[in-house]
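Q: A predicted structure for the sequence below; I have some questions about it.
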Amino acid sequence: MRLKALFIFIFLSNLCYAQNDKIDSLKTFSYKELKNKFYNYYENIKTDQSKIIAQYYLQKAKKEQNTLQIADGYVLIHFNENLSNALKYLDSTATVTKNLKGTKYPSQTYLMKGNLYYKHDNLKKALDNYILGLQYAKDQKDQKQTAYANMDIAYLNSYIGKNADAAKTFRYYLYNGNDITDESQHNQMRISLIYCYIELNKLDSANILIKEGLKTPLAFTNKYVHHQYIYYVGAYNLKLKKYDIAAKNFLAAYKYFSGVQDQNMNYSLLNIGKSYEGLKDKTKAVENYTKLDSIISKSGYTFPELRDVYTFLIDHYKENNDKEKQLYYIERFLKVDHKLDEQFKYLSTEIPRKYDTPNLLQEKENIIGELKMRKKILYLSISILFLVLIFITYLYYKTKKTEQQHRKIAQDLIISIEKRDPEPAKIDNVVLISQVQIPKQIDIENKNQKTISEDVAQFILKELTTFETKELYLKKGITLASLAKSIKTNTTYLSEIINTYKGKNFAAYLNDLRIDFALNRLVKDKKFRSYKLSVIAEELGYNNEQAFSLAFKKKTGTTLSMYIKEIDSLNDSQNNPN
């Protein structure tokens, strides 16, 4: 529940805030100015900018062979690294400063390591390093490093419940640290003291400090600091049992802290749950506690109040006879309990134990027994789901195979069109008049046993050539009768000529002309490809897009969308050969 400072108090006394966020030419800045810019970016969660500053700082120091500044450069870089890498950078700091005398090192190195371990929930190592840092600071009579070490240890006292002792340290440096703490550190002393006062039920004192802090310039310019105070407004109202107001404050804090992935989001979630507990809204309390557990299980970060969370969840699911979740939270409780007992030996005796560990272990075994029957049902369900999955997989691969076939057909069509001789060509069974040898006479077996003379046949074929070359087949509403009328012949002659010379009936002949036109134009005309399906269908003379789609698929064996997609893909590959 305690909100630790964004910056632990180990910074240089000359730390201040750069007002200009824009990274100008870094060569014009001194080391002091670069540090100011780094901490300004870092404190405002501008990670990328702070990394740039840190890297440049170290490069500058190495180039100038400035040992102290090289060490400071490693310190700056470690802030944005994970635990393993950060420790390596601090080890580098220790290496380059081992022969330096009369500096803040090695005290600062140990305090930095302590902060890292604190951040990653290893309080034993944190305390070990804080004590080492304090010893070196005292040996060197470094007042500032001594103060920073005292403040860090005060955080541990507060964390394990010794808030009265911690409050003494925070109060001292809040009112007597003008020569030691800067604006940010001074503000953090106020926030830390607010926490202690709330825990000690000194609510009036806490309220005064909260109001004072909200009026500071830092609370107006720094969102992180502002939301720290919003959190404590919630904590103050929670103590007063003003649960509605508290919930709103904690929700606002959670929204911000989760956005910057700060550990304070865990404490916010904890207290959102407590607020809903106070409002008797178990559903929302469970929702937030469950969300908190999800985060904790991934990060491994623990704090004492988690025991209250898990006992609440265990009781809740026990009341609802949900054995599986009850078992899960018992196991989570035991895991957290083990870690707390390991890391917080002093704290473990002060936390009310609602569940005795041996009893919980026995209850765990009982639940496991009750769940055995459920496993049989679970296995059956899994088997059914497996069969369904196999069926879905079959459908998926069948669809993919069909898609591959359509793609291959589309690719072959595109290639054939691109290679096609500019002279009239055969399109499947469509044969143009210039390629046809017309017999001198055609016998027509109709009911009157009439014959079509050579002149009539030549005339009709010539008219069909005109019909094709002028692309008259693209007009809507063309029928055998309307075409026969337009070329001044009868439907019997026209139908027989088309069947004999084109090798298909009139409907197929008209469809093939339109589809062949579409195949060619789609390849050559990018704008035409961009039209909606309904517009393309209308341009080709179809009454609706469904009729065109069916005709296209029946004629080509692929879909229009696949054909267009492959055209675009081929064009992209030609335009971008690499």
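A: Sure, I can see it.
Q: CA only for contacts and neighbour counts going forward, please
A: Will do.
Q: isn't residue 364 right up against residue 327?
A: Yes. Between residue 364 and residue 327 there is a contact under Cα atoms under 8 Å: 6.1 Å.
Q: Just list the residues touching residue 193, thanks.
A: By Cα atoms under 8 Å, 6 or more residues apart in numbering, the contact set of residue 193 is 167, 170-171, 206.
Q: Out of those residues, which comes closest to residue 36?
A: residue 170 (24.6 Å; Cα to Cα).
Q: Tally up the residues packed near the closest one, please.
A: A total of 25 residues lie near residue 170 under the criterion other Cα atoms under 10 Å.
Q: check which helix or strand covers the closest residue to it other than its chain neighbours.
A: Leaving aside its sequence neighbours, residue 170 sits nearest to residue 189 (Cα to Cα, 6 or more residues apart in numbering; 5.3 Å). For residue 189, the host element (DSSP states H and E) is helix 183-199.
Q: quick one: the strands in this structure?
A: Here the chain has its strands, by DSSP state E, at 442-443, 451-452.
Q: Run the chain-centre distance for the helix holding residue 189.
A: Put simply, helix 183-199 sits 34 Å off its chain's centre (Cα atoms, centre = their mean, to the nearest Å).
Q: was I right about residue 134 contacting residue 109?
A: No. The criterion here is Cα under 8 Å, and residue 134 misses it with residue 109 at 11.1 Å.
Q: Can you give me every residue that contacts residue 292?
A: Contacts for residue 292 were tallied using Cα under 8 Å, 6+ apart; they are 266, 269-270.
Q: one more time with 10 Å, if that's ok
A: Listed by Cα atoms under 10 Å, 6 or more residues apart in numbering, the contact partners of residue 292 are 265-270, 273, 286, 306, 309.
Q: ditto for residue 520
A: Contacts for residue 520 (Cα under 10 Å, 6+ apart) come out as 413-414, 417-418.
Q: Can you check which helix is longest in this protein?
A: The longest helix of the chain (DSSP state H) is helix 357-419.
Q: sorry, back to before: out of residue 364 and residue 327, which sits in the more crowded spot?
A: Set side by side, residue 364 and residue 327 show more neighbours around residue 327, with 23 against 17, by other Cα under 10 Å.
Q: okay, pairing it with this:
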Amino acid sequence: MRILLLLILLTSGLHTFSQDLSIENLKKMEDESLLTLFSEVEYDSIKAEKVANVYLNRAKQQNDTIKIARGYDRLARIYHSEKNIKYADSIIELTKELEHITYPGLGYIQKASNYHVLGDLIKSAENFLIAYKFSLSSNNIPNQVFVLNFLIIQKSIWGNKREALNLQKKRHELLTNKDFTKYLIQSSRKGYQDKIHSLSINMKIESYLNFSNCYYQLNKIDSSFYYLNRAKALNNSSQGQYFNFYSFWIEEVKIELYLKERNYHKVIRISDSIYPIMVLKNEKSAMFNILMHKGLALEGLAKIKEAKKFYYKADSIYENNNIDIFPNQRIMFEKLLALSKNSSEQIEYLNKLINIDSIHKINYQYFEPEFNRKFSRPRLLKEKEAVILDLQEKTQRSRIILWVCLGILSCTIAALLYYFKRQLIYKKRFNALNINKEQKALSSLQNETSLGISKTIETQIVKRLEEFEEENEFLASKINLNELSKRFGTNSNYLSKVINLKKKKNFSQYVNDLRADYALEELRKNKMFRKYTIKAIARECGFNTAESFNKAFYKRCGIYPSYYIKQLKKEM
């Protein structure tokens, strides 16, 4: 939500006057007055929609492209994120051919901000990067500063912390340039230029907060406190309209820093002071973070029972709300796992950790591919399987008496049903495997047709393909013919020819078949793999979407993965 608020800081302002919002009165108002009024009522979607539509309809009558874009821009702020994204697309489509300082870059910023609210960090980053390119080409320094803010935050969390700090230094240089105020005036509409000074101060407060975050991520607590105090001092001296927003933000950062210093009493004191306010504002992410840190502080004071209560409260917020869990918050679920008293709780928190890690893995893959090589979940999966097996053994022992009481007849019927059911499944599977074996045998036949390349090159490519298959390199989601040919030390034309004639299929089908075969084998032998969602399985196997995975699996195996999993579970 902070990303959207910062967008509002960049593009609008709040006011405290009252207006007659009848359509007749709105139509009498000048354009700038309508935009100013929109800023006043922006948080009331019904009123804001009325004002924005009057402005937009007038702009369409005047056939003024920039004003139409401004109208869509206002509509892109007031609805749910999916609808806001559609209006952002309208801005982009309308202004894509223009050479304008603000558009279409602002359309991509709106789109990125709303994807961030939806929790799609990758699409958000992709659109922010497009917006950044437009801000460079149009020399829109304020937009560069705004977009860098997002990229720095995400890089500091998911990527190289030192690179994030360097980006922040670059951002701060832009912000403190003597001409920055001039750039702000150039990129703002006339009716907003009286707010340039307060906007500039807000951006500097954010910059100090960014420095504080970067140093926190680098575990340099003294430096982090230094910039946090600079943000606090500037916020206190300016007493701007977002004074409370920044004040609570600063206090929330303090509890994280004090926890690092093991100053547990201050963590508890600050948590108790700001938590009721976050409840009133219904800030779920902040509520979760405050409860978690208070729990960690209590545990640091050896008050384990009290700490557990706050962990449970935070966990309840996580369960009932769509909030993001950051790497430094993952520890709470490890604590709950360690404090679990029975197998059922252990499985519950292992599942949550696996789910959190699967999301983190995607983010690390995007922002820091190198980190992902070290990032894996086998330990958690093994722990979960061990807990499940232990639970099954206990359950089995507790039911022995019940099974005996059922009698010989019940056992015989169950055994017969089980036998015939297994026979049917075995028969279908046997037929399917025979067909697959024949197909694989056919696909492995080498075509003696001349490839038009030397035998040495052909042999090298075939050998590299064998290694490619053995090492499961096809699981990389962004693999393509050009990239793979470079890795093999050959050209894409040779590689394509070898795959076509040796594997009897094109490159795309070849890779998809390997992934489908991998999924088939993993589902067959790995009980834990079957418990994943189709979307999660798709990602593990290198597919970008569940839909593309379903199609490839069906094309290869003749059945959908969900049906195959269902049959495997029946077998169990």
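A: Here it is on my side, so go on. Bear in mind the structure is a predicted one, so any value in this text is a computation, not a measurement.
Q: can I get the strands of structure 1 in JSON lines with distance to residue 4 of structure 1 and mean neighbour count?
A: Formatted as JSON lines, the strands of structure 1 follow (distance: least, Cα to Cα, whole Å; neighbours: other Cα atoms under 10 Å):
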{"stretch": "strand 442-443", "distance to residue 4 of structure 1": "102", "mean neighbour count": "14"}
{"stretch": "strand 451-452", "distance to residue 4 of structure 1": "103", "mean neighbour count": "15"}
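Q: As JSON lines, those with distance to residue 125 of structure 1 would be great.
A: Supplementary listing: these in JSON lines, determined by distance: least, Cα to Cα, whole Å:
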{"stretch": "strand 442-443", "distance to residue 125 of structure 1": "105"}
{"stretch": "strand 451-452", "distance to residue 125 of structure 1": "107"}
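Q: nearest residue to the counterpart of residue 118 of structure 2 in structure 1 other than its sequence neighbours?
A: Alignment note (TM-score structural alignment): residue 118 of structure 2 maps to residue 120 of structure 1. Nearest residue to residue 120 of structure 1, sequence neighbours excluded (Cα to Cα, 6+ apart): residue 301, at 7.0 Å.
Q: Count the neighbours of the one you found for me.
A: Residue 301 of structure 1, neighbours per other Cα under 10 Å, totals 16.
Q: any idea how far it lies from residue 254 of structure 1?
A: To residue 254 of structure 1, residue 301 of structure 1 is 17 Å away according to Cα to Cα, to the nearest Å.
Q: swap in residue 570 of structure 1?
A: Distance from residue 570 of structure 1 to residue 254 of structure 1, counting by Cα to Cα: 51 Å.
Q: Comparing these two, which residue is more hemmed in?
A: Neighbours were counted for residue 570 of structure 1 and for residue 254 using other Cα under 10 Å; residue 254 has more, 25 against 15.
Q: Do me a favour and get the end-to-end distance for stretch 168-185 of structure 2?
A: Using Cα to Cα, one end of stretch 168-185 of structure 2 lies 23 Å from the other.
Q: Pull out the buried residues from stretch 282-296 of structure 1.
A: Of the residues in stretch 282-296 of structure 1, 282, 284-286, 288-290, 292-293, 296 count as buried by neighbour count, 16 or more other Cα atoms under 10 Å.
Q: Repeat that for stretch 210-221 of structure 2.
A: Buried residues in stretch 210-221 of structure 2 (16+ other Cα under 10 Å): 210-218, 221.
Q: if we can go back for a sec, quick one, which of the contacts of residue 520 of structure 1 are buried?
A: Buried residues within the contacts of residue 520 of structure 1, counting neighbours by 16+ other Cα under 10 Å: 413-414, 417.
Q: out of these, who's nearest residue 97 of structure 1?
A: Using Cα to Cα, residue 414 comes nearest to residue 97 of structure 1 of those, at 71.1 Å.
Q: Thought residue 565 was touching the closest one, still the case?
A: No. In this structure, residue 414 of structure 1 is not within contact of residue 565 by Cα atoms under 10 Å, at 11.1 Å.
Q: ok, residue 315 of structure 1 touching residue 360?
A: No. With contact defined as Cα under 10 Å, residue 315 of structure 1 does not reach residue 360; the gap is 12.0 Å.
Q: Mutual contacts of the two, please.
A: Counting by Cα under 10 Å, 6+ apart, the shared contacts of residue 315 of structure 1 and residue 360 are residue 330.
Q: picking that back up, any shared contact partners between residue 134 and residue 109 of structure 1?
A: Between them, residue 134 of structure 1 and residue 109 share no contacting residue, judged by Cα under 10 Å, 6+ apart.
Q: dump the residue contacts of residue 495 of structure 2.
A: By Cα under 10 Å, 6+ apart, the contact set of residue 495 of structure 2 is 457-458, 461-462, 465, 481-482, 484-486, 488-489, 507.
Q: Please, a PyMOL command that selects the buried ones among those residues?
A: Here is the PyMOL command that selects only those of those that count as buried (16+ other Cα under 10 Å):
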select buried, resi 458+461+462+465+481+484+485+488+507
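Q: Mind putting the contacts of residue 495 of structure 2 into JSON lines with secondary structure and distance to residue 353 of structure 2?
A: Converted to JSON lines, the contacts of residue 495 of structure 2 look like this (DSSP: H, G, I helix; E, B strand; the rest coil; distance: Cα to Cα, whole Å):
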{"residue": "457", "secondary structure": "helix", "distance to residue 353 of structure 2": "47"}
{"residue": "458", "secondary structure": "helix", "distance to residue 353 of structure 2": "46"}
{"residue": "461", "secondary structure": "helix", "distance to residue 353 of structure 2": "41"}
{"residue": "462", "secondary structure": "helix", "distance to residue 353 of structure 2": "41"}
{"residue": "465", "secondary structure": "helix", "distance to residue 353 of structure 2": "36"}
{"residue": "481", "secondary structure": "helix", "distance to residue 353 of structure 2": "35"}
{"residue": "482", "secondary structure": "helix", "distance to residue 353 of structure 2": "37"}
{"residue": "484", "secondary structure": "helix", "distance to residue 353 of structure 2": "34"}
{"residue": "485", "secondary structure": "helix", "distance to residue 353 of structure 2": "38"}
{"residue": "486", "secondary structure": "helix", "distance to residue 353 of structure 2": "37"}
{"residue": "488", "secondary structure": "helix", "distance to residue 353 of structure 2": "37"}
{"residue": "489", "secondary structure": "coil", "distance to residue 353 of structure 2": "40"}
{"residue": "507", "secondary structure": "helix", "distance to residue 353 of structure 2": "36"}
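Q: Perfect, that will be all.
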